[in-house]
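Participant: here's my sequence, what's the structure:
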Amino acid sequence: MRLHVGCAMWSLASWQGRLLPHPLPPAERLRAYATWCNAVEGNTTFYATPSRSTVETWAAQTDPDFRFIVKLPKTITHEHRLKGADEPLRAFLEAIEPLGPRTHALWVQLPASFGPSDLGVLGGFLQRLPRTWKYAVEVRHRAFFSDERSQRLLERALAAFDAEWVPFDTVTLFQSPPTSDAERDAWTKKPRLPRRSRALTGRPILRYLGRDATERTVEGWQPWLDTVAGWLREGRTPTVFIHTPDNADALTLARRFHDEVRARVPELDPLPEPMPNEPLTLF
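Facilitator: I've put the predicted structure just below:
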């Protein structure tokens, strides 16, 4: 039984020398991160399709059971809105192929303007995708959360292709006014939507955003501990990503979330011990 946990990135300046060894060449940073967490959000691919050789280095730094949830490029999801994007989609799928089984899901994050009237487009897009990969969809249109009919239609569209609905829980962030520059920035950029905890497949994916203060973040994820423990007992294989506005302690928080779930499900496999933050030497 395994719970995969991770962060929004595998390299952050505030981690270097404090949590991860420093200096580390770029080709070794993911390897160091993977001793802390066993999953990562593939956010960089949203902005540009990486070269195949770059993706080969990602695969070389991780074990086959490490999980990437890889985001489709914005040219496909936001600019083309899932229509007429065959060429950028082909290039993307070819680029990520070296990840092999590490690609746990391809993540279709849709803009807030993509609403219930667009579900036919989403269904057509999912139907054309190769069955080589599993898929997960994140929506941000409020109707999918506030209107039961729209919610049912989306769930039906996803179920037809065994695709998961990815919730982004930002409730804790918006519970009280921001107290730092990072929190103020997150307030302007992150979606303000109700919490959703229903899994559609055996592979639920959760994105949770807390606060810069550790105690606020931990307090906010309490409802998720029983939910994730329940998924595990049902035989599901969840992946949970822990965010904070500045992400300074996201690595340690992801491991703490895993530990707190394991306290409820003792048969859960533990995470390995992380790499020491001192650079390795010969003597």
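Participant: going forward, measure contacts and count neighbours with C-alpha atoms only.
Facilitator: Noted.
Participant: would you state the helices of the stretch 101-250 of the chain in chain order?
Facilitator: In the stretch 101-250 of the chain, the helices defined using DSSP state H, counting those that start in this stretch lie at 119-128, 143-146, 148-159, 181-189, 214-220, 222-233, 250-264.
Participant: how much space between residue 87 and residue 73?
Facilitator: Separation of residue 87 from residue 73 (C-alpha to C-alpha, to the nearest Å): 12 Å.
Participant: to check against the first, give me the structure of this:
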Amino acid sequence: MLYLGCPQWSSSHWKGRFFSQHCQNANMLKEYAGIFNSVEGNTSFYANPKPDTILQWRDAVPDDFKFTFKVSKHITHELALQNCQKETLEWCNLFSPLFEKMAMIMVQLPANCGPEHLYRIEQFVTMLPKELCVGIEVRNLGFFQKDENEKRFNQYLIQHNINRIIMDTRPLFSEPANTPAIIDAQLKKPRVPVNVIATGNRPMVRFVGCSNLKENRHFYAPWLNKIRGWLKEGKEPLVFFHTADNYDSPLLARQFTQDLGIDHKVLHPFPAEQQPKQGSLL
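Facilitator: Below you'll find the model as predicted:
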């Protein structure tokens, strides 16, 4: 199984381009789930949704759709994974109705969380439900030095079937910062080495594309064989497509899938493409 998606399911820019022209905000997730089979749940990083909202999300998608959600930044960044048992339990209880449709819990760590804090990561993971898949994204360059620190981190992940989330921001940083969206994205996204490794059964790639869709092919070409290889090994990769403003993220996902050469519903007509065209008046 290959899970594909974008970093969001709601965008007013997608109405009439990918979603149906008059798609209501409440229906965006349902239409999104007709195009993709997974999504990055980044909103949970910034604020906790209401319990009723969790139930609405669960009921809006088919059984084969899988969410990923980031653990709250209050836990990972503000508390720095320390003395957070109560907050972690509350977060897990809140999202428990979605567990059956959860591909992964994403733990995004701040740049100041280096190898010297590995014990914090290990302690924190023990608080998470055992039945759930976990992915960890590190942004401290100490985890990318090909040394004993990185080896120890990767061995820990492999031992516990935890996925090391891979950020590929090379396309984003290959273009000049000449628009507000690119400037903002380059300020926020990490510029870290692309560490290609599958430490768990659900390797995740977060691919941040450049503005020119075709130029992304140069950057994701090596990923095509890697994804094919993981699928042959029985792994279940997750690949999420970003752009600076995410305006064309679904097109980037479709182009990648076409080049990958597998059948996926992102290749089917978008809801906007299924709408009848208005005839011209003669």
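Participant: quick one: closest of the helices of the stretch 101-250 of structure 1 to residue 55 of structure 1.
Facilitator: Of all the helices of the stretch 101-250 of structure 1, helix 250-264 sits nearest to residue 55 of structure 1, with 22.3 Å by C-alpha to C-alpha.
Participant: now the angle between helix 222-233 and the closest one, please.
Facilitator: Angle, helix 250-264 of structure 1 to helix 222-233, by axes from the mean of the first three to the mean of the last three C-alpha atoms, to 10 degrees: 60 degrees.
Participant: just the residues contacting helix 250-264 of structure 1, thanks.
Facilitator: Identification of contacts with helix 250-264 of structure 1 by C-alpha atoms under 8 Å, 6 or more residues apart in numbering yields 3, 5-7, 36-37, 214, 225-226, 228-229, 241-244, 268-271.
Participant: okay, and which of the residues you listed map to strands?
Facilitator: Mapping the contacts of helix 250-264 of structure 1 onto strands (DSSP state E) picks out 5-7, 241-243.
Participant: show me which of the residues you listed is closest to residue 117 of structure 1.
Facilitator: Of all these, residue 241 has the smallest distance to residue 117 of structure 1: 29.6 Å, by C-alpha to C-alpha.
Participant: show me the contacts for that closest one.
Facilitator: With C-alpha under 8 Å, 6+ apart, residue 241 of structure 1 has these contacts: 5-8, 40-41, 205-208, 254.
Participant: any idea how far it lies from residue 100 of structure 1?
Facilitator: 21 Å.
Participant: now swap in residue 75 of structure 1 and tell me
Facilitator: For residue 75 of structure 1 relative to residue 100 of structure 1 (C-alpha to C-alpha), the value is 23 Å.
Participant: out of those two, which sits in the more crowded spot?
Facilitator: Comparing residue 75 of structure 1 with residue 100 by other C-alpha atoms under 10 Å, the one with more neighbours is residue 75, at 17 against 14.
Participant: surely the more buried one touches residue 88?
Facilitator: Yes - between residue 75 of structure 1 and residue 88 there is a contact at 7.5 Å, judged by C-alpha atoms under 8 Å.
Participant: how about the secondary structure of the residue most central in space within structure 2?
Facilitator: Centrality entry for structure 2: nearest residue to the mean C-alpha point is residue 40, 3.8 Å, by C-alpha atoms, centre = their mean. The local conformation at residue 40 of structure 2, judged by DSSP: H, G, I helix; E, B strand; the rest coil, is strand.
Participant: run the chain-centre distance for stretch 3-12 of structure 2.
Facilitator: 9 Å (C-alpha atoms, centre = their mean, to the nearest Å).
Participant: tell me which residues of it come out buried.
Facilitator: Neighbour counts using 16 or more other C-alpha atoms under 10 Å place 3-10 of stretch 3-12 of structure 2 among the buried residues.
Participant: distance of residue 244 of structure 1 from residue 274 of structure 1?
Facilitator: Using C-alpha to C-alpha, residue 244 of structure 1 is found at 20 Å from residue 274 of structure 1.
Participant: who has more neighbours, these two?
Facilitator: Higher neighbour count among residue 244 of structure 1 and residue 274: residue 244, with 24 against 15, using other C-alpha under 10 Å.
Participant: and residue 151 of structure 2, how far is that from residue 144 of structure 2?
Facilitator: Distance from residue 151 of structure 2 to residue 144 of structure 2, counting by C-alpha to C-alpha: 9 Å.
Participant: between the helices of the stretch 101-250 of structure 1, which gets nearest to residue 64 of structure 1?
Facilitator: helix 250-264 (20.0 Å).
Participant: show me how far the closest one is from its chain's centre.
Facilitator: Put simply, helix 250-264 of structure 1 sits 16 Å off its chain's centre (C-alpha atoms, centre = their mean).
Participant: ditto for stretch 104-116 of structure 1
Facilitator: Taking C-alpha atoms, centre = their mean, one finds stretch 104-116 of structure 1 lying 13 Å from the centre of the chain it belongs to.
Participant: with stretch 78-87 of structure 2 instead?
Facilitator: The chain centroid and the centroid of stretch 78-87 of structure 2 are separated by 23 Å under C-alpha atoms, centre = their mean.
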